[in-house]
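Enquirer: just need the structure, nothing else, for what follows:
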Amino acid sequence: MKNIVNKTFELFSELEHCNNDQQKWKIEEMDGIMREMSEDELNSVLSARMLNKICQMIEEKKMSMENAILLLKCIGYCTMLKRIRVYCFNDSLVNKRFKTLIVDEYKKKEKKNEKLLVDFCECYISLSIYFPSGLLSVCVPCLQKVAFQKEENEEAQNEVEMALMALSNVKNSEVKKELSLNEITDIIEYHQEHHNLTHLAYQSAWQFLIFRFNMERSLEEVIVNELHFVREAARELEELRECVDWKRREKKKGEKEMKEVLIIGRWLDVIVHFFLSCQLWNEEFFGLIGGIESAFQKAKGEHRGICKECISSFTNIERNRAVTIEDLLKGRAVDAVVKEFQTQTLNNEMTYECLTFLMRVLRRLKEEKDEMGEEKINTIKKKLFEKMEEEGHEDIAISFYEILHFFKRRYDNGLSLDISDYFVNVRENG
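Expert: Got it, this is the predicted structure:
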């Protein structure tokens, strides 16, 4: 069987020699192959040369605009699902051409093709990294209009999913409140009542909203207490992880299962961003932490990438001062990390993630002693000590002491070299 990367290059090179229907079949075949690729494989396929070639084929009339849109949407969908940034798009001829196409179609006074404008916007937004504010003012309302379709047939759901995925790719760019926030909250609220979106579409809607958080602090109350992000994210994680047969070898999983694993990864990104921005406390927090821990346990031994992201998520959640050490205990984050620590070895990224989390939790106890009171601190420290003692944490931490310098150099991060930071000392009373 041919290497899938070489097969993709071969199919692409054949496109300019095919008629319209043959091109469509080959593009659909490329789409199926790209969906099976790893992130590294897909990165190796995408290049400015490929994107420029697409533009050249359009200009030389060797590829119809319809087929070019189909191919670019396939590429955009796969890269967004796998969380790949297409840096080569910024300087490509396709970038420049589609900017012009969007503006020209939007400015038409008569015979404006709304469907074509949506296609142009989806191609551009799904692949781009930098978004001129003028184009966002056209593309965001256009895509939100598609996303608010209420039909539930498969074709409509696919259109909604693609529109919301494209919107989710708009991260730290400024999007004016009047262009985005009311509409996206309406889409989320409608789904919560009618369940009309796919898992990926719903996650994408939340991603677009959460990435507006830093620029629009008034969203906090809406996100936390009205739309119940924490509860919804926990429920979605549960549904997704239960759909996957984690015990099967990854290579043998079907497309649907692998898609749901990738959506879990996208949720973890959004959850981290939420906790790094949110200042409110909500009693649902430890439930979401527990949801991440359950995803970690399901993926353990089967999908190391998701496991590492879960541990990293705990560390980022701890950075939020609205989250207490007790929340992390109730959510079983500490249990998961301490147990995982047992299985790690030198030169392992998971070791670094575990050490970082434990160091931050134990340092936080020191910092909050006066604020929480000695009695409460001692109670929490005792719980931590018991968990760590059960797993032989002290012996394990000591065994890693000699390599702390190694981890500090390798990851260029503030790991403590004071071994006492990784121990819990319970003051004996009486």
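
Enquirer: every contact and neighbour count from this point should use C-alpha atoms.
Expert: Fine.

Enquirer: biggest helix in the chain by residues?
Expert: helix 255-277 (DSSP state H).

Enquirer: any idea how far that helix is from the chain center?
Expert: 4 Å (Cα atoms, centre = their mean, to the nearest Å).

Enquirer: can you get me a residue count around residue 120?
Expert: As a burial measure, residue 120 scores 23 neighbours (other Cα atoms under 10 Å).

Enquirer: any idea how far residue 57 is from it?
Expert: Taking Cα to Cα, to the nearest Å as the measure, residue 120 falls 17 Å from residue 57.

Enquirer: and for comparison, fold this next one:
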Amino acid sequence: MIKGFGANNKSADELKKITSNEHFLEFLRELGRCDENAQRQKIEEMNEIIEEMEEEEFKSVFTKKWFDEMDELIKEEKLSMRNVIFLLKQIGHCYELKNMWNRCFEKSLLYQRFEKMIINENEKIEDKDERLLVDLCECYASLRSYFPKELISIIVPCLLKVALRKEESKEVQNEVEMTLLALCHIEKCVEMNKELHMNEIKEIIKYHQEHHNLTQLAYQYAWEFLINRLFCDTSLEDVVVNELHFAREAARELEELTRCVDWKRKKEERRKETKEELAMTRWLNLLYRNFCYRPLMNKEYSGIIRSIALLFRASRDNYSKFGYSCIVIFEAMANSRGVKIEDMLKGGAIDAFLEEMHRPTLNDKMVYNCLEFFMNVSQRLKEKKKDEMEEAKRKAFKKEISEKMEEVGSEEIIASFHKRLDFLNRNFCHGLLLNISDYFVNV
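Expert: Predicted coordinates for the structure are as follows:
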């Protein structure tokens, strides 16, 4: 039983059903009538409920009014800042882990209070409370995505200093994980000088590569923060590709995570994602964004393609979400000049699509993905190379892919989709060509 929420005690199942903003406003008002220790207990109960919320519940509960009410309780000294931070960290943590978008905090009076407190605490020369400053920065960073430059110059160094801690105790690992999570919430469109982060984030990643001191999630967050900076600063490409070996590390992490997940668990047994599943989801999202929006030239792509193909085969029967994510990444690769057809062939992306097309559960969306994939592969293989060796390679790859398709009868399957092209274009992205031969790799 979870106690202390509202006038009557309710079971955990009953509390999970409470989605009304009024219930949570009442919860805040109850906090204002308790001493600090009782507040802490109630907030722990609240955090359990928050962790189980879906996106629509978050939107209905954490409104501008809710954050303004919390600000009023702070102003009236009815709610301690220690407990405010404890609650906001959990809200921000769930925002980011569940990939939710909510701008209510940054429209609230509480946001203005936090902004002023961060600036004031940072400007103190004497009696600066470093722990408070870190907590304020973490809450602020995890609850919004766009930052004024003045705040960026305070928040990023402050949080990276915490993330540089190298002790391997569980407490420190959890703190570093939460700090890196707050940092990777900073949107890729936010510009910042390399001097604010480059040396620190490189040290965090390199140290983990040698000593494995971070959790799997923390390591993913560190990479996500760095890759997000790449979208505004292309000069980081050499560091990402050649110094820190992004593709190699992503491949190794995905393979390790694939081994950790019990892929035979029934749907009803996996109501909540494990940390390994969360890390895997975030790696896949990051890879998709990379191949779609900022493809890097990288000689190590065949390894990452192999790891995605391995995950695809492990997950497609019982964890269709992951299987579909793999297919979408391969589709983005086929459209990216940063990924060679040679790597896609060696890594198993071609085989993954050929296998998928023969599955009896193929739906319209997957048909569209398969057709777009082979259309892009076919178009790229039609482009003749000026260099004789590269041209010889192109012809060899065309022959190999054509033989693979012929061996499993894929051209007949693709031809059977011809009458559906108009329908698929109308219902998806209008990107398919109407000539069915554009999907064949003809030698």
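
Enquirer: related to what we said a few turns ago, after the longest helix of the first structure, which helix or strand is next?
Expert: Downstream of helix 255-277 of the first structure, the next assigned helix or strand under DSSP states H and E is helix 285-299.

Enquirer: returning to what we had before: tell me what the longest helix of the first structure is packed against?
Expert: helix 65-81, helix 199-210, helix 229-243, helix 304-318 (3 or more Cα pairs under 8 Å, 6 or more residues apart in numbering; DSSP states H and E).

Enquirer: who are the contact partners of residue 9 of the first structure?
Expert: residue 45 (Cα atoms under 8 Å, 6 or more residues apart in numbering).

Enquirer: just how off-centre is the helix or strand harbouring it within its chain?
Expert: Using DSSP H and E, residue 9 of the first structure maps to helix 4-14. Distance of helix 4-14 of the first structure from the chain centroid (Cα atoms, centre = their mean) equals 28 Å.

Enquirer: and that helix, which residues are buried?
Expert: Of all the residues in helix 4-14 of the first structure, those buried under the rule 16 or more other Cα atoms under 10 Å are 4-5, 8, 12.

Enquirer: will you turn the helices and strands packed on helix 255-277 of the first structure into CSV that also has mean neighbour count?
Expert: Putting those into CSV (neighbours: other Cα atoms under 10 Å) gives the following:
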stretch, mean neighbour count
helix 65-81, 20
helix 199-210, 23
helix 229-243, 18
helix 304-318, 21
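
Enquirer: what does stretch 219-229 of the first structure contact?
Expert: 185, 188-189, 213, 230, 278-280, 282.

Enquirer: what's the spacing between the residue nearest the centre of the second structure and residue 236 of the second structure?
Expert: For the second structure, the residue nearest the mean C-alpha position is residue 282 (3.2 Å; Cα atoms, centre = their mean). Distance of residue 282 of the second structure to residue 236 of the second structure, computed by Cα to Cα: 21 Å.

Enquirer: ok, residue 360 of the second structure next?
Expert: 44 Å.

Enquirer: before we move on, back to that, are any of the contacts of stretch 219-229 of the first structure buried, and which?
Expert: Among these, those buried by neighbour count (16+ other Cα under 10 Å) are 185, 188, 213, 230, 278-279.

Enquirer: could you identify the most distant pair in those?
Expert: The distance between the two most remote of these (Cα to Cα) is 21.8 Å, for 188 and 279.

Enquirer: sorry, back to before: quick one: which of residue 360 and residue 236 of the second structure has more around it?
Expert: Neighbour count, other Cα under 10 Å: between residue 360 of the second structure and residue 236, residue 236 has more, with 16 against 7.

Enquirer: residue in the first structure paired with the more buried one?
Expert: For residue 236 of the second structure, the aligned residue in the first structure is residue 219 (criterion: TM-score structural alignment).

Enquirer: so which residues of the first structure form strands?
Expert: Assigned by DSSP state E, the strands in the first structure number zero.

Enquirer: list the buried residues for the longest helix of the first structure?
Expert: 257-277.

Enquirer: next: stretch 136-147 of the first structure.
Expert: So, applying 16+ other Cα under 10 Å, buried residues of stretch 136-147 of the first structure: 136, 138-144, 146-147.

Enquirer: CSV for these, including distance to residue 302 of the first structure?
Expert: Below are those laid out as CSV (distance: Cα to Cα, whole Å):
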residue, distance to residue 302 of the first structure
136, 40
138, 43
139, 39
140, 38
141, 41
142, 40
143, 37
144, 37
146, 37
147, 34
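
Enquirer: what sits against residue 94 of the first structure?
Expert: 51-52, 54-55 are the contacts of residue 94 of the first structure under Cα under 8 Å, 6+ apart.

Enquirer: ok, those residues in the second structure: which stay?
Expert: Among the contacts of residue 94 of the first structure, the contacts conserved in the second structure (both residues aligned by TM-score structural alignment, their matches' Cα atoms under 8 Å) are 51-52, 54-55.

Enquirer: which pair of those spans the longest distance?
Expert: Across those (Cα to Cα), the longest gap, 6.6 Å, separates 51 and 55.

Enquirer: name the residues contacting each of the two.
Expert: 93-94.

Enquirer: what's the distance between the residue lying farthest from the centre of the second structure and residue 394 of the second structure?
Expert: Residue farthest from the centre of the second structure, counting by Cα atoms, centre = their mean, is residue 388 at 41.6 Å. When distance is defined by Cα to Cα, residue 388 of the second structure is 10 Å away from residue 394 of the second structure.

Enquirer: with residue 341 of the second structure instead?
Expert: In terms of Cα to Cα, residue 341 of the second structure sits 9 Å off from residue 394 of the second structure.

Enquirer: next one: residue 417 of the second structure
Expert: 27 Å.

Enquirer: which one's more surrounded, these two?
Expert: residue 394 (20 against 14).

Enquirer: residue in the first structure matching that one?
Expert: That one, residue 394 of the second structure, aligns with residue 377 by TM-score structural alignment.

Enquirer: wait, what's in contact with that match?
Expert: 365, 369.

Enquirer: try 10 Å
Expert: 325, 365-366, 368-371, 426-427 (Cα atoms under 10 Å, 6 or more residues apart in numbering).
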